[in-house]
Every structure is written in structure tokens, then in C-alpha cells.
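Q: Predicted model and sequence below, questions to follow.
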Amino acid sequence: MVAGIVTGRLAFVTGAGSGIGRAACQVLSREGATVIAADRNYDQAVETIKKHTSLAHGSNGIGDHSALELDVSDSKAVQNALEQTLKLYKKPPTIVINSAGITRDNWMLKLSEADYDSVLDVNLKGTFLVMQAFARAMTEAAVTSGSIVNISSIVGKYGNIGELLLQLAIIARPTLGSQRQTLNWMAHSFHSQ
């Protein structure tokens, strides 16, 4: 990352309790951003802020950073996270990293409908809900340098349950581009935590 490019910016990261989301928090804080770590597991989000970010200080051990419990598949929870962010920081984040994701790998004939639904709810619907809520907040605040990065598995590009995420990013790009905000899609390979 180019030194100073995110200095002073507010970043909201989903899936921040582990893996790539946690690493994104580390890099963003090291480079001078204030980080909001959001994860379904609140304790892991707090751990990310306390142990894995630069500038973690203050009486609560997390300085200007914050941790939120967030189920990205729940539109009310996403809206609540946005409202908490606006209340605490008085502005929307200009960086949003959509890193929340789950897998329920199994052969098609053995995959339960509940597992299929949970993958789509988190990986696709959750990405959409966070993108929509935070892009709307950026637009309403006339943010001209906002950036939303959606992270998915490389499986999404080459076929499996998650392949719709790429299409979601492609569809949303013209809308956000007209607001001078960027939308990026990044696919990673499987990793261990």
C-alpha cells in the first residue's frame, strides 16, 4: 500500500474477526485509517482491534477504532451498524471492505438447502446489503473518494455457489462510478486461519 493513502480515513471492514478481514484491519490501521471491525463474532472483532491493529490505545484498549457485532445477512443489523458508525464518527466511512464470507462445501446431492441458503445469505445477500447501505450513506454525504472492495473466493470466478458475487460487482459499478466512488472485486484462494 502506498504510504499515507488512507491516513485519516474511516474504514468499515466486515468479516474482521479473522482471516483476510483481520489482515485488512491491520493494514488499514498501520497506514493511518481509523478502523471499524465488524464480525458476527463480537469477541473476535474486539480481538482484532486490541491485538492486531496499530494505534490500539486508550482506556478501552482500542483507541479511536471500534468493534461491532454484525450479521451481514440481516438488513436491520446492517442498517444498525451504519447508524452506530454515523453516531460515533459523525460521518460515513470512505472505505468499506466486504470480507465476510462462509463456505459449506459439499457435493450437490449432499448439500442441504439450509447450508445453501446460509452461503447465499452471507456471501451474496450480505455483500449486497452492506454495499447498498454504505454506498447510499456515502452518496448522501457527497463523498467523492469512497471505495468499496468486495472480497470473494476464487471459486466465485470459476464456478461454485458464490459465482454471482462477480456479477453483483459488475452490475453495481456504473451506479457507484457516477457518484465518483469506486467498486472493486477481489478473489482470493482458500486459506487457513
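A: That came through, no problem. A quick note: this is a predicted structure, and the numbers were derived from the prediction, not measured.

Q: Please count neighbours and contacts with C-alpha atoms only from this point.
A: Fine.

Q: now the helices: where do they sit in this protein?
A: Assigned helices in the chain, in chain order: 19-30, 42-52, 75-89, 113-119, 127-140, 155-158, 164-177 (criterion: DSSP state H).

Q: how close does Asn184 get to Asp117?
A: Distance, Asn184 to Asp117, by Cα to Cα, to the nearest Å: 25 Å.

Q: surely Cys25 meets Leu10?
A: No - counting by Cα atoms under 8 Å, Leu10 is not a contact partner of Cys25; they are 11.2 Å apart.

Q: quick one, which of these two is more surrounded?
A: Cys25 (31 against 22; other Cα atoms under 10 Å).

Q: joint contacts of Cys25 and Leu10?
A: Taking Cα atoms under 8 Å, 6 or more residues apart in numbering as the criterion, Cys25 and Leu10 both touch Val35.

Q: then this one, side by side with the first:
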Amino acid sequence: MVKSLSLSHKFQAGLALAIVFLLVLATNRLDHRHFSTVQNTVNSVFEDRVVAQDYIFRLNNLFQEKRLFLGVHDSLADGSRENAHIDELLMKFGKTKLTAKESFYFKQLQKNVEELSALEQSIKNSAEGMTENARGKIESSLQRIMEDLNDLALTQLTEGRQLTEMARKSLATNNLLSNLEIIFLIVIGMIVLVIVFYPTRGLKK
């Protein structure tokens, strides 16, 4: 059957097979790109969102403890261990991938934490101790810090939602390309079959 094919039909069959090969190669590269996008997105959601949210949660707990201690004892706790833990969490959070908005909120948080530390140190070194004025400043500083943490937490949710949507769209595109690939392969396969099994049709004309 193959020997009976004319040079023209052989060329047409070869061209169809070449198109199939190029189509498979192209869709394979597109599939790989979309798979990499989804993989990177999933990694980013965990490393830069879930882990970062955990840092925010732990920081929130530490500052809440400071606020509760101040309310119960009307004085400052020793805080050396807690402050070291806060510095460690801030350092870890700063190493995550930050958007422009996150970077702004994080810088505000760092600034307010430094101001709180300076206030605490000033009160500990003061002979007057915890005055009403000092207490008000501490409470205001803690409130600003809690607001910064809340802003960062909300940003994590927004960014996580956007990354999830990006992964969903990439998977949908990949599924569409796979379906188109099957359709093209079926069409080209039928063309090859026509060329192989009806090689003389064009010659009779």
C-alpha cells in the first residue's frame, strides 16, 4: 500500500506527520509552562502566604500578651525573651516575598515595634516608672502595632486569593489546550488515513 503512493501523496503524508509532531511538541512545552506556573504558585501560597500568616498570628499573640500584662499588673513585664522572639519573627517575615503593599505595612510595623521598644526601655530606666502618660503612650503604640498586623493579615488573604485564581486559570488553560490537542490529532489522523488508503483519488482527476 505504501509503495503505491505517489511522490505527492508521500509528501502530503509526511507533512501531516510533521504537523502532528510539531503540534505534540508545542503543546508539551505549553503544558510544561502551565505546570511550572501552577507549581510555583502553590509553593508561593505556602511559603509566602501560609507561613507568613503563621508569623503574623504568633506576633499578634505576643503583643496581646504585652497588652494583657499591662492591663492586669499596670506595669511592664521583663519582656526580654518575648522581645527576642518578636525580633526573630520579624526577621523571618521580612525574608518572605513581599508585595509593595505588604512592604509598606511591614515597614510601618517595624517602625512601631522600634518605638514600643524605646518606650519600654525609657519607662524601665525612669525613676517615675509607669505613669498615666507613659501608660497611654504604650497602649497607643500597641494599638498601632495591632492595626499593622491586621493590615498584613488581610493582605495575606488578598494575595493568597489572587495566587489561587492564577493557578485555577492556568489549569483551565492547560485543560483547554489538551482538548484542542486531541481534536487536532484526530483531524490530522483522519487526513493521514485518507492520504494512505485513497492515494489514487487525486490521480483519477
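A: That came through, no problem. Source: prediction; values computed, not measured.

Q: Need the TM-score from the superposition.
A: Here the TM-score for the pair of chains, by TM-score structural alignment, normalised by the length of the first structure, is 0.25; 72 aligned residues with a Cα RMSD of 5.1 Å.

Q: Can you get me a residue count around Leu163 of the second structure?
A: For Leu163 of the second structure, using other Cα under 10 Å, the count is 19.

Q: Surely it is in contact with Asn43?
A: No - Leu163 of the second structure is beyond contact range of Asn43, at 10.2 Å (criterion: Cα under 8 Å).

Q: what ranges do the helices span in the second structure?
A: 7-44, 51-73, 80-94, 100-125, 132-197, 201-204.

Q: Tell me the gap between the longest one and the middle of its chain.
A: When you say that, I think you mean helix 132-197 of the second structure. Centre-to-centre, helix 132-197 of the second structure and its host chain are 7 Å apart (Cα atoms, centre = their mean, to the nearest Å).

Q: Run through the neighbouring helices and strands of it.
A: Other helices and strands packing on helix 132-197 of the second structure, by 3 or more Cα pairs under 8 Å, 6 or more residues apart in numbering; DSSP states H and E, are helix 7-44, helix 51-73, helix 100-125.

Q: Tell me how many other residues crowd the nearest residue to Asn98 of the first structure once chain neighbours are set aside.
A: Closest residue to Asn98 of the first structure apart from its sequence neighbours, by Cα to Cα, 6 or more residues apart in numbering: Asn150 at 4.7 Å. Asn150 of the first structure has 25 neighbours, counted by other Cα under 10 Å.

Q: Verify the contact between Asn150 of the first structure and Ile97 for me.
A: Yes - the pair Asn150 of the first structure / Ile97 is scored as a contact, 6.1 Å apart, by Cα under 8 Å.

Q: circling back to that earlier point, can you say which of the helices of the first structure is nearest to Leu68 of the first structure?
A: Of all the helices of the first structure, helix 42-52 sits nearest to Leu68 of the first structure, with 6.2 Å by Cα to Cα.

Q: quick one on the thing from earlier: just send the helices and strands packed on helix 132-197 of the second structure back as a markdown table, with distance to Ser140 of the second structure and mean neighbour count too.
A: Converted to a markdown table, those look like this (distance: least, Cα to Cα, whole Å; neighbours: other Cα atoms under 10 Å):
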| stretch | distance to Ser140 of the second structure | mean neighbour count |
| --- | --- | --- |
| helix 7-44 | 34 | 15 |
| helix 51-73 | 11 | 16 |
| helix 100-125 | 9 | 16 |
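
Q: would you turn these into TSV with distance to Lys137 of the second structure?
A: Output for those, formatted as TSV (distance: least, Cα to Cα, whole Å):
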stretch	distance to Lys137 of the second structure
helix 7-44	38
helix 51-73	12
helix 100-125	8
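
Q: between those, which one is nearest to Met190 of the second structure?
A: helix 7-44 (10.0 Å).

Q: what's the angle from the closest one to helix 132-197?
A: 160 degrees (axes from the mean of the first three to the mean of the last three Cα atoms, to 10 degrees).
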